[in-house]
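Novice: Below: sequence and its predicted model.
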Amino acid sequence: MLKLKSLRLLAATLALGFSAALVTVDYADARRGGGFGSRGTRTYSTPAPTQTAPSAAPIQRSTTQPGQQGAPAAGARQQGAQAGGLFGGMGRGLMGGLLLGGLFGMLLGTGFGGMAGFLGLLLQVGAIILVVMLVRRMLAARRQQPAAATASGAPAPGQGMTQNRSALDMGKGFGLGGGASAADTRPANAMGENDLVGITPRDLDVFEQLLIQVQSAFAREDYAALRKLGTPEVMSYFAEELSQNATNGLKNEVTDLKLLQGDLSEAWREGDTDYATVAMRYEMRDVMRDRATGALREGDTEEMVEVTEIWTFQRERGGDWKLSAIQDA
C-alpha cells in the first residue's frame, strides 16, 4: 500500500509539473504575443507567403472590426485554427483540463485509473501529438505548392525581391541584400500585383531599422519613442504589455538583435495610406529580470533566441513608415 501511494504521489507530481508547463507556455505566448494591430482592409486576410514565413497566424486584437471587412479569407480561418502552437487554443484548454482533472482524481486515489491508467494516458497523448504534427506538415506542404508552381513563370511572393537584392550586398538584411543608398529608388522586387506601392531597397532598410528601434525602445520602456515608431493602436498594446510586466515586477531586456532574413510579402495603397507587410527572421538575447534587484527571472543571457514574425508598416502620403501590426509566423 505504501509503495502504491508513493507511485501515485510521483505521478501526481509529474502531472502537476506538466500542468505548470502549460501555464508557462500560456504566459510566454501572451508576453511574445503577436497577432495585434491593423492592416487596413487586409487586417483579417492572410499575408502572401514568403520564403521567410510561408504562413502567418491571424491578427487576434485589432480596432478594425471584422464586419467592416467581411468574413476572413479561408486561409485566415485555417491559420486561426492552428494558432498558438501544438497546445494552442482549444487543444491547450482540453489538455490542461484533462490533466488537472486526472491530477485531482489521482490525489483522491481514483484519477487516471492508477499508474496503469496514467501510462495509458501518456501513450494516448503521444499518439495525438504525432497525428497533429503529421496533419500540420501536410497542411504546410499544401500551402507551399502554389508558390512552387509559380517558379516557371512570375516569381513567387518574396522571391523576386530576394533574387534582385542578393547582388547588392550578400548576407545582410532583407532579401539577403542591404545597404542601398538613399538615391536608389529602383523597385526592390518583381511581385506584380503583390506590390502595388513600389517598395524600394531604401524602404527595406527603413523596415530593418524600425525592427531594431522598436525592440530597443520596448526594452527601455521608452513610451515617447514607441509613440513615434508605431501607430496609436500598436502603442496601446505595447503600453498594456509594459504595464503587465511592471505589475509582475518584471523588466524585459533585449540585446544583440540582428536581422537574419527578411522579404516583402505584399504592399498596397488605400486612399492616402501605403501599407507594406514584411516577414522577418531575427535573433536576439531576450530575458526577463526582476525590476527591483535585476536578478534573472526568465531566459538565458548566453542564449540567442530566434524569432520569425510578420510586421506591417503604414505611412501617410509623404510621411514616415510606422509599425501598424505584428503577427507570428
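Specialist: Nice, thanks for sending it over.
Novice: use CA for all of it now, contacts and neighbours both
Specialist: Noted.
Novice: and whichever helix or strand residue 215 is part of, how far out from the chain's middle?
Specialist: Remark: residue 215 resides in helix 201-220, with elements defined by DSSP states H and E. In terms of C-alpha atoms, centre = their mean, to the nearest Å, the centre of helix 201-220 is found 17 Å from the chain centre.
Novice: okay, now the one to match up with it:
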Amino acid sequence: MSTLRTRGRRRAALLALAAALTVAAPIAEARPGGGGSMGSRGSRTYTAPSATPTAPGGGMTMQRSQTAPSPGMNNPGMANPGMQPSGRRFGGGFFAGLLGAGLLGALFGSGFFGGLGGLASMIGMLFQVGLVIVVVMLALRFFRRRNEPGAASYARTGPGGPAPGMGGPMGGFGGGAAGAAPRSPQMRQVQIGPNDFQAFEKLLGEIQDAYSREDRVSLSNLATPEMVGYFDEELQGNASRGVVNRISDVKLLQGDLAEAWGEDRTDYATVAMRYALRDVTMERGSGRVVANGDPEATELWTFQRQPGRGWVLSAIQQTR
C-alpha cells in the first residue's frame, strides 16, 4: 500500500514539474515580438539596420517577413547594393568571344579564313570586320533598350541626397534595390523631427499596453496587419498554455534614429530604443506568476507612414 502511495506521489511530482516546464520554457521572452526579428522594412527588409549609439552592433537580419526576397532586394550580406558592381560588362560572354576573334583576325590578317591567301584572305578579313560592326551595333542596341525609362534599375537617391545605404541620425537615408516589381521604388529622403520621436515613444507604450490587455482592435490601429498577425499568434500561444503576459511601467531610457527613407508614397523610420519594463507571465486562472521577463530591452523598431496617416509599427528587430 505504501509502495502505491509512493509511486503516486512521484507521478504527481513529475506531472507538476512537466507542467511547470511547459509553461515556463516558451515564455522566456514574452513581450511583443517574443525577442525575435519580424516584419517588413520595404526594400530594406533583408538588410540589417545601421548601428547607432543605442545599438552599437546594429540590428539582426529579419527572421520572419511576408516580404519575399528577390534578386534585386537588399539581401543579407549586401549592405549597399547600389554601390555593388552590376556583374554585367560591356561585350561580356558570347559577344566578347566574337569580338576577340574578329579583332585579332583583322589585326593579324588571319582568323576564320586564315591561311587561304590572296583574295580569300581579303574576303575573310572583310567578313570579320563586318561581323565586328554587326556585333557592336547589336550590343549598342541592347544597352540602349536597357537604359530606356521604365526598365529595371538600381534605386536612385533624390537630388543632392546621399548614396543608398548611408544611414544616420536625423534624416539618415537608407537606399535599396528593386524588389520583385518591374521597376525600382522611387527613393527619397525623409526628415525626422521631435514630433516624430514623440510619436515613436508613444507607440512603444501603447503597443506594449494593448498587447498586455490582448486588445487586438487597438493593435490593429497601431501596427501593420503583418505585425498584428504575429502578435495574434503569440497571444494564441499564451492562451493555449493557460497563461497571460502582463506588461507595465514601460519607460524609454534611450533612443536614436538608425535610418529614415521613403519609397514611393510610404515613409519608413527605423529607431533603436532601450527601454525599461515590467514583464510578468501569470496563470490565467489563479494569477500565479510563472515567469519574469528581463527588466530592460534594446530593440530596433521600424515604423511606416502613409500619406494622411500616422506612424504604425511595421517591424521589430533584435540587436546584435
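Specialist: Received it, and whenever you're ready, just let me know what you need. The structure displayed is predicted, hence computed values, not measured ones.
Novice: residue range for the helix holding residue 215 of structure 1 in structure 2?
Specialist: Under TM-score structural alignment, helix 201-220 of structure 1 corresponds to residues 194-213 of structure 2.
Novice: show me where the stretch 101-250 of structure 2 has strands.
Specialist: 187-189, 243-263 (DSSP state E, counting those that start in this stretch).
Novice: And for residue 25 of structure 1, the neighbour number?
Specialist: For residue 25 of structure 1, the neighbour count with other C-alpha atoms under 10 Å is 17.
Novice: just to revisit the earlier point, mean deviation (superposed) between the helix holding residue 215 of structure 1 and structure 2, please.
Specialist: Following the fit onto structure 2, the mean deviation recorded for helix 201-220 of structure 1 is 0.3 Å by mean C-alpha distance after the TM-score superposition for structure 1.
Novice: Buried residues of that helix, list them for me.
Specialist: 201-205, 207-208, 210-212, 214-219 (16 or more other C-alpha atoms under 10 Å).
Novice: With stretch 298-316 of structure 1 instead?
Specialist: Those would be 301, 304, 308-315, for stretch 298-316 of structure 1 by 16+ other C-alpha under 10 Å.
Novice: Now do the strands in structure 1.
Specialist: Using DSSP state E, the strands of structure 1 run over residues 36-37, 250-270, 273-290, 296-298, 305-316, 322-328.
Novice: Residue 216 of structure 2 versus residue 190 of structure 2, what's the distance?
Specialist: In this view, residue 190 of structure 2 and residue 216 of structure 2 are 30 Å apart by C-alpha to C-alpha, to the nearest Å.
Novice: more crowded one of these two?
Specialist: Remark: of residue 190 of structure 2 and residue 216, residue 190 carries more neighbours, 20 against 16, as counted by other C-alpha under 10 Å.
Novice: ok, now which ones touch the more buried one?
Specialist: If you count contacts by C-alpha atoms under 8 Å, 6 or more residues apart in numbering, residue 190 of structure 2 has them with 171-173, 260-262, 267-268.
Novice: What remains of these if I keep only buried residues?
Specialist: 171-173, 260-262, 267-268.
Novice: which among those residues gets closest to residue 145 of structure 2?
Specialist: Set against residue 145 of structure 2, the nearest of these by C-alpha to C-alpha is residue 262 (27.9 Å).
Novice: Would you mind finding the match for the closest one in structure 1?
Specialist: Superposed on structure 1 with TM-score structural alignment, residue 262 of structure 2 falls opposite residue 269.
Novice: and if you look at residue 237 of structure 2?
Specialist: Checking TM-score structural alignment: residue 237 of structure 2 goes with residue 244.
Novice: gap between that match and residue 215 of structure 1?
Specialist: For residue 244 of structure 1, the distance to residue 215 of structure 1 - C-alpha to C-alpha - is 17 Å.
Novice: now residue 190 of structure 1
Specialist: When residue 190 of structure 1 is compared with residue 215 of structure 1 (using C-alpha to C-alpha), they lie 30 Å apart.
Novice: A strand includes residue 8 of structure 2, no?
Specialist: No. If the criterion is DSSP: H, G, I helix; E, B strand; the rest coil, then residue 8 of structure 2 is helix and not within a strand.
Novice: coming back round to it: take the strands of structure 1 and lay them out in CSV including distance to residue 127 of structure 1.
Specialist: Formatted as CSV, the strands of structure 1 follow (distance: least, C-alpha to C-alpha, whole Å):
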stretch, distance to residue 127 of structure 1
strand 36-37, 33
strand 250-270, 35
strand 273-290, 32
strand 296-298, 31
strand 305-316, 28
strand 322-328, 27
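Novice: Please consider this matter closed, and thank you.
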